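1. the following block contains a protein sequence and its predicted model.
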Amino acid sequence: MTENKAAAQTLLLVESLKVLKNSRSQHETEETIQSLLKLDFEVPFCTSDVGEDLLRICVLRCEQCPSMATAPLKELIWLFQTSTENQINLSPTSIDLLVKFCLKRVLSGPIPQIIVSFHALGSLVYQNSHLLDSNWPALHEVLRRSLCDNEDVDSIRHSALKILQSLTIRRDKETGYLSASQVDAIVAMIIEGVIKKTNYADETLFCKIRVATMKTLLNLVNSDAVFQAEHMGYILGYLRHLTFYGFPGYASRPIKSFDLFPSPVCHQLPHIDMNELDGNRDKPVMRRSHGKKQNNRAQKSESTTQLDAQDDSDSSPSRKRYLPWTAADSSDADTSDPENAQDALTLNKRLRNMKAKVRQIAYDTIRMLLLTINKKERFGYLLNFLPQQSSPALRSTEHTLVLSMLKDPDARVRSSSINVLKDFIANSKQYIILACESTHATSFTSISEVMASVITELHRAIHLALLAETLPLFQIPLLSCLSLLTNASPYNRLRASIVMDMIGDLRKILTSKFEQVRVAALTCLGGFAAYQPRHTEIIRCLGLDSDHWLEVYCSSQLLGPEIEANSVRVEILQTLTAFVSNHFNYCIEVFGEIYVPVLESVLVDPFGPIRIHGMKLVTALANKIADSSSTENELVMKLGKSMWQETLFQRGLIQKCIFPPAEGESDRTPHEVRECQVLRRETFTALAEIGSVMWDNLPHSNQKFCICALLTHAKATTDDVALAAIRTLGIFCTYDGTAFDTILLQDVGEMCVHLLGKRINLSLKQKVSWTLSNVCFALWTLCKAESVRFLEEISPEFFNNLLRLSIVAYDDKDAVRVNALRAMGLLLGMVTESYMHKEIQLYKEAVRLLMETMALSSDKFFKAKWNACYAIGWILRNPTTRVLVNIDASLETLEHYLLECINLKVQIACISALDQLTEAHDLPVSVHTQAFSILLRKTSRVSEIQVSYKELKHLQSVKENLSLAVLNYLSKSDQEVFRCLPTLMTEYGECLEILLKDSLSNLDVKRTLEDFMKTPRATSSSQINKFIIEISEHMPEYSIFEAPE
């Protein structure tokens, strides 16, 4: 039947086309168009080419007959453009012809004909908005007259807005879009023709006009259009008014002006980087995220899709995937009045729904508009939507976002307001932290006081909303808001009583049947557990000092007979990790009952993310055990042995995490393979936290397994796994016992040689060079402690390969060069003639590079400079390499950097280099005299150093290192080569005394000074005696030491 109908209509179409081509009569043309309007456009009967030819011929015939009515042809255009079975792909020439035809006399004639003209024009614009540049002036004029000059007919205004809505759709990145001037013109039309017109006879049509207006603005925002500042403030003020349009019990207030300005208190905000628009940091945060962040445009798209699918059908960029203009114009069909629904109750209900829809889209539009401006300005605008006073009298009367969140009867509006609040908290952390109540009256309201009131009100409101809402649609974003607010706010602004009640309510929410609600509740509890500094009421409410209820709950969900959802189990492990990281002293009490069984279970779980987060828990435990074991805590040592030896190694958990079972390896998906790689990386990270004490207590077989696994995977093709393995090996090389394991040091060194000889990425190369410098430091330790063994077990070939590798790495990026300089300095400081005599040119090249680095005048390479300064000290101390440098020139360079360099770490390195010379007794007296004179001159300049607060610790380090160096020289004044040094102290005694007073907080300085005062001397100069007497007089704590006669 349908096929017969389609064939008949196709035949009629062909005949009509012939008639139109040969027609010379207006009457015949009109009859033909009328016959075409009677066709069933739901049946496919027309190809794209035939349809295009038909419309072109019809337009030409109408233009030849000026008196001919245009409405039927416009209706025919509309029918073809909106038909899903007979869509026409128009050429640019045809589009231009049809648009110009539709724009002619569009505002003349009866209203029904005007509406038909707008429908035809809208269907063309909707399908071809990116091809209308040549028609923009005429189109703009028609739309401006419809919106701004039209005083009475709101249906025409609504139709014009629907065309604007279609015009602002961005098809794709490749096609062109509206220019900045066109965007400004559209926004100006909206302000003049919609926002400033406040009198509407029909509230239903009023709601439709508002919705179309806001969807047009959303289209502009999603297309990255830029709004002028004056337009932005006016639109936000208007949208703020709409957020309470139709709010029950709140009559609309007369508005003289919608102008909205950023809150004046935002001028008090500290300067942060405001030059760039918001990027990845502006993504709305739902929970703790460990994945990669999406870009800002993706966020906008995701946020916009939260509108109903029916509402968004008219803002789609592709007619092949979305409904045509008919659907675009029927987005309000659910709120239109059918013929048989005229009773007042039904009409009132629909009107309430339409008003709620206006409020919802108003919040969605506010949210998206604010993402287009910088953080500081956005923060100032958002303060206008939040309560800035804690007065109970204002809570129920002030039109704020919080009032919508708590009392709006429509669920969609409450959800949208919560999303706006969540974005505010997530993107204003650097301002929320400023909250502080004033203890005295001030002449103005400070930003800290405003934020204190805002935080208090938000905390109270979120708590009330959580008590009222039971659906996950609201509970999840509310819990996200609570987590963000807890992490960002000063604790004293959160009100301890509400925090305690909140934790109790969260405990109840953990029994929710919705897994995402449980996840969000655990995130909040983990946030409370991670709060620093720790607070007694939080510890008490979380049961850390009593029944450990939360840890018991976590353990039961992980180990219980009922299988919990994977997302909840992952969040449980993150919460336990937060407990360990911040409350380890309390976790010790249930370590064996909870944490050990949990590790035994999760590390063999079939779900990959569970094993990964279980290993992160191991990392947190290992870190805390290593820190506590350094203080010789016997209980912690016992727990560490239980975890590492009895649980992780004896049960084979570490082994399985590094080398998964081979069964089914060929059947693993790429995702499963990647999970194994990430688990291996986290295992190596956990091993890096084991600490020297726990490492030394491991059985030799376990140590050997770890070293072999690390060396194997350090050469892996997966960069993050290789980087974790190399980093762990580098940390192992810093352990005290490792310095005497020459086999390990040579294996790690050869691994570094192998990797740096390959093409690897920069981050991996940087970590390899860091590990190389640690190997060299371990060799330095071995050389100082057991020089004979060092010469026997470290071959010249290996030693020279390390130096050659360091020279090669020096030519790389700065991050690699810094480590290469450290390695070169250490190797040159311990080299002997037996290593150097065959490769003398190699060592000369290394010294040349060090001296070049010292001579760099740029301030960019401070880290390279201070490593070079350390290296010069080691070279001058070593008689073997001393002959390769100019001693006088080296001392002059050290003096220059010590007295003139603005970087304090470079000064510390220079002091250390000069201090190294005290061990070189074979240097001439003139060298020691010059070095000591440089140090004394520095003591007179220390008081002139001006630093910021962040550099105070470095300034203190300069004073302490300088004090130790001077005392080290003076303590050797009875030796022949140093005997003339005290005579240089005549004019620096007072400066040196002040320096020592400032440095006595350091135990090393205090101990060195005590030893210096107590030690008897065979010969003592008058300057030394005078110095000791002055110290005894001005530092009473040292008066018990008798000055020598």
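-> Received, thanks.
2. can we go C-alpha only for contacts and neighbour counts from here?
-> OK.
3. neighbours of the nearest residue to residue 595 once chain neighbours are set aside, how many?
-> Of all residues not flanking residue 595 in the chain, residue 555 sits nearest, at 7.9 Å (C-alpha to C-alpha, 6 or more residues apart in numbering). If you count neighbours by other C-alpha atoms under 10 Å, residue 555 ends up with 20.
4. ok, residue 555 - contacts?
-> Counting by C-alpha atoms under 8 Å, 6 or more residues apart in numbering, residue 555 touches 594, 595, 598.
5. most neighbours out of the residues you listed, which is it?
-> residue 595 leads the contacts of residue 555 on contacts (other C-alpha under 10 Å) with 22 neighbours.
6. what about it, distance to residue 567?
-> Distance check for residue 595 against residue 567: by C-alpha to C-alpha, to the nearest Å, it reads 19 Å.
7. put this beside the first:
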Amino acid sequence: MDFTTDERERYARALDKIMRAAQGSVGFVRDIINATLDDLISIDYTRAHFIKAENLNPVLCRTSGLIPLEDDLLVTKFSQWLASVTNCKNVKFSVVAIDTLCRFLLEAYYQSPEWAQPEILRALGAVLYENGPSCPQILDELVSSSQGRVGLLFRLLKSENSEVKRTSMQCIGNLCMRSESGSVIEEVHLQHSYQQVLTVLHEGQQQTDDDVTYLRLLLASLKSLQNILGASKSIHTGDLGKVLAALKSVMLVGLPGIGFCPPIQPSLLPSPFFLQERSPSSKAMSEREVSDVKSTPSSGASKKKKKPKRARQQEQSKGEDDESQTAALGGSLGLDESDVFNQSWPITGKITSSESEYSDTEGGQTSKLRSLSGKVRHASLGCLHSVFKNTEKRVLFGYWSFFVPDAPVGTSGPPPQTLFTSILKENNAKCRAGSVMVLSTLLEGSKQFLVAAEDREYNRASFTPFSQTLASMIKEIHRCLQLSLAAETYGSNITQIIKCMSILVGNVPYQQLSSGLLTKVVRSMRPFYQHKDNRVRTACLTCLGAVVSASAPLNEVHQLLAEHSLPKGCGSGTLFARLATDKEDRELQDQTEELAPTLRGSQEGPSDSREEKSVEGDQMSWLIRWCSDIITGGEDDHGDPQSISEVLPVRLEALQVLTQIIKHYFDLVQPFLTQLTVIIQVCLKSDDDDQVRLHGLKVLEELGKSMLANLTADKETGTRLTVQQVVTVWDGVLGGPLPSVLQDTAHLVLQASACDCLGTIGPQTMDLLPVHHRILIMTVLLGLVNEEDYRLQMASIRALGVIVQYPCLREDVTFVADTANAILGCMQHSSVNVRMRAAWSLGNLCDALHSNIQNDDSHFLQAFSELLLQRLLEAAISGSSDHDKVKSNSVRALGLLGRILESQTLKKNVFQSLIKKAMETLLRNINTGAMKVRWNSCYALGNFFRNPHLPADGEAWQGEIFSSLTKLLTSCKNFKVRINAALSLSLIEARSGYGSQIHHIWMSLLRALELIDDVEEVSELKYRDTLRQQLCHTLIHIFGLLTPEDSHQIFKDTVHLGKEWIFITNVQLYVKTLQKQSEDNVRSTDPDRLPDTAQAMEKLKRASDNAKRLLQEHSQPKEKTIMSDLSAAMQGLSVT
């Protein structure tokens, strides 16, 4: 039992007296109330578990009714009891109780002497805590600032009594807090409160206040500001410079050389060099963000698990210990923003221990100042973190120069006061962690701005370009973070600094800076690679992963990773010199020996095998070897994965680092594919945690992608990857644990990830895999498509869409038919994500059918079910009217199906009807919808043109199609749509295919060339040359088909409109481009979609020959001159 029976009975008797007493100001009744309040105040409510918080509402309201307003002593004692019990118990006040208690306290305040006012305000603050939205009827009375009426709390901020001023500030903070339900007080009251808090912060220390009094007021103001910032994410945007000016000064209060009352600038003005222009997309995004802020409550309140009110109030009452206590607790400091900044934000009315536990001696006063200044710095950093987190990055970048140095100390006058002043000079571990967290928030999302940084040699010393200033700032951030890492002793703070370095590395354009920065980052972490705190080791691996991914590939990182031993630490200055002592050299040597791979010497087997693996280990990158040892525990091929001793977070991070190395620096892992296969097998066999298996599958997937890319790449240097090496890897995995994962129905996410892996095997490898492996892959994937889980269906149908294109499988009619049926089933799925993947696979399936026909496999379509073709066509038409993400691939499939249908099939009524629907669908999609859908629809129409069996004289559909395509050529803003529209018009092989529309098409193409420089979106500029080339290619193609009758009419109108030189000059550019491509032996990346140079040259020759024939048919001098010039231009000759 926590309390004796006597104490329980004493509490019960006190309540009984309260409930039976009548109001009285003199005599016996007053004495009873006075004694009862004394008993209630004496109880320690933090341990009084027998008191139920829900029963306190009627007791408190009843007691307030017994206290005469004119009895100052009883009012004060009641206020003390109210504040005490509310702070210690999680009291949820009802609306009636809030109104009753607030009315009583306000009326009592107006009648009370000055000595009683602080206690009444503390009690009022306790009642208002998180209850501001529940008392709208008194908000005007408390925090109004309009129509000449100033609220009580605002008036009290002008009081000469420091305690009244401080407690009124606490009341403002509690009133502005977001309630447990997420609601806040009205924006107008919130804004007035915010302005009042800012005013107090900028006032500075009054002459009548000592340092302790000022710091206590400062602390209350900062906590109130934090509550206001938590209630409204956009309230600070109107005067951002003013709040940043205050916080920048206050975050350094009490540091050496700063003092307890540093000057505060009126406002910070953003640097014009750092201001970024808002792009249309960012503007739209910003408007959406502001809308979200105004219309929805804070996401943080709803996403994070909220602490009980009592627990948060108890944290407030505890406060922050002095530095000796902080040092003792340093190892348990939090690692994320919720832990770093969760100290003391709830503002209660209770007098905290930090306010009274120090003596009045000189030592006690010094301790109080040190503790209070530490709290102030920590609170200001918390506010700064909130401001940075909720400010648009573009706007915040303008203030970087105030918080980050741009030159080393001593190079440009006195050292600037920045965040690194706090990080490097702060003796409070929690404040250092807070400063690093604020810096991390500042760096997050800065990649789009730091990209302007560049290192160059400049001769003009009087002018430093912005790019150089930014580069210098980046270097200084690196240097200061490395200094702070070398000086830090607390494990949690080391983790924070390394995480901050990870964020920095992920945002800096290292390819534009001088080399060496990343090397120093890696070497600065070297003493912590074997740190006893697993969180530090995890952070090191996270940072190494960021280094590997930074602006990859980089020569500096490649050289760094290519080292076979751990890089030695380097640096300058006393902090780095301290790391070079003999003792630490011995420690680092021991760490290097610990990192030596046990795979080299601990494996059992013949000595030759051990010697061979030892040599391989010596050649392996130090980081790959370290990750391998972390993941496998240094085991041999037959080791037991259950014996791995490293903790799970470190193993997962090592797997992610290994994945990044494979992705960006595959040549470093290529010699060790066997070891990678072992690592993957160890992970997939791990039964202790599914996360290890999942990350192992991610390694396998990335390895498959990299091997596939390197098989098809033309390597000029280095060892070429052979197909047999890839087959060996997949044979080992498929003959090992991967089939078990694919068939593990208890872990659907793992099954889906395994399906993604199968999609990276590649056609060459699949062809050489044993037959039983191929059968396993096909059988498993076809079976998983029928599972109910949509994620599994998405992964399996996509994998089928990949492998159905492999030559060794696409010729199998049965497998292709089974895949088609699986796709048709998924096209009817309720999930748009499944339908999207199914549509993509449908496009690939139709591509496989077309490839079989191109390879003269005429028997394939004959063996393929005509009914299945009909269903595929129906599914493609249906998908073309679905979601945009489904449409883009459905129209692609529709075009391919239209291209491969044979004449006997097209004669049937059902297919004629479907072709008509397909045409209507494609016409609708090229005119409206997403741009990707439109350009794919254009190309699909081009595939229809390629089928000679489709009706070529159907003027009914030709006219509408050509009208739509030519309209796109001249009016569509998207150049990729224009390119595909022009491409489609070049795919009609016979003159009859253009019908009577050829004149209109020709003039539209010339008009498109004329308008090619009218670019509305800057993003389209990169496609302009391609569009010009495609337009010329289409014109050349049509010119080669012109008859004398066509040419007379076309050139008559061309001359009349004065557009002959548009065609001639662009043809000259086109011919020069073709000649250069022919000399460079450039081939199209997509020969089926874009014209190959050889094909283009052939069409150019045909057009040139046709020009010579047409020249003889023209009698008009002007037309003959144009035709002659065209002929010369097509032959690459100069035109006069």
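-> Okay, I see it. Every value quoted in this text rests on a predicted model; they were computed, and no experiment measured them.
8. ok so, going back, which position in structure 2 aligns with the residue nearest to residue 595 of structure 1?
-> With TM-score structural alignment as the criterion, the equivalent of residue 555 of structure 1 in structure 2 is residue 628.
9. determine the longest helix present in structure 1.
-> helix 344-370 (DSSP state H).
10. that one vs structure 2, average distance?
-> On superposition with structure 2, the mean distance recorded for helix 344-370 of structure 1 (mean C-alpha distance after the TM-score superposition for structure 1) is 1.8 Å.
11. what about the closest residue to residue 408 of structure 2 other than its chain neighbours, how many neighbours?
-> Sequence neighbours aside, residue 476 is the residue nearest to residue 408 of structure 2 in space, at 6.3 Å (criterion: C-alpha to C-alpha, 6+ apart). Here the number of neighbours of residue 476 of structure 2 (other C-alpha under 10 Å) works out to 19.
12. surely residue 476 of structure 2 and residue 411 touch.
-> No. Judged on C-alpha atoms under 8 Å, residue 476 of structure 2 makes no contact with residue 411 at a distance of 11.9 Å.
13. if we can go back for a sec, among the contacts of residue 555 of structure 1, find me the one that's closest to residue 799 of structure 1.
-> For the contacts of residue 555 of structure 1, the minimum distance to residue 799 of structure 1 (C-alpha to C-alpha) is 45.5 Å, reached by residue 595.
14. the closest one pairs with which position in structure 2?
-> Mapped onto structure 2 by TM-score structural alignment, residue 595 of structure 1 lines up with residue 676.
15. going along the chain, name the helices of the stretch 451-600 of structure 1.
-> Under the criterion DSSP state H, counting those that start in this stretch, the stretch 451-600 of structure 1 contains helices at 472-488, 496-509, 515-529, 536-541, 549-559, 566-582, 584-587, 596-602.
16. not counting sequence-adjacent ones, nearest residue to the residue most central in space within structure 1?
-> Closest to where the C-alpha atoms of structure 1 average out (C-alpha atoms, centre = their mean) is residue 281, at 4.9 Å. Distances taken as C-alpha to C-alpha, 6+ apart put residue 427 closest to residue 281 of structure 1, at 7.3 Å, once the chain neighbours are dropped.
17. what's the neighbour count on that neighbour?
-> Counted with other C-alpha under 10 Å, residue 427 of structure 1 comes out at 22.
18. what about whatever residue of structure 2 lines up with it, which helix or strand?
-> Superposed on structure 2 with TM-score structural alignment, residue 427 of structure 1 falls opposite residue 445. Residue 445 of structure 2 belongs to no helix or strand when assigned by DSSP states H and E.
19. from residue 244 of structure 2, how far out is residue 445 of structure 2?
-> 20 Å.
20. where along the stretch 151-300 of structure 1 do the helices fall?
-> Under DSSP H, counting those that start in this stretch, the stretch 151-300 of structure 1 gives helices at 154-167, 180-190, 203-222, 229-242, 296-304.
21. give me the mean deviation of the fourth one from structure 2.
-> Helix 229-242 of structure 1 differs from its equivalent in structure 2 by a mean of 3.0 Å after superposition (mean C-alpha distance after the TM-score superposition for structure 1).
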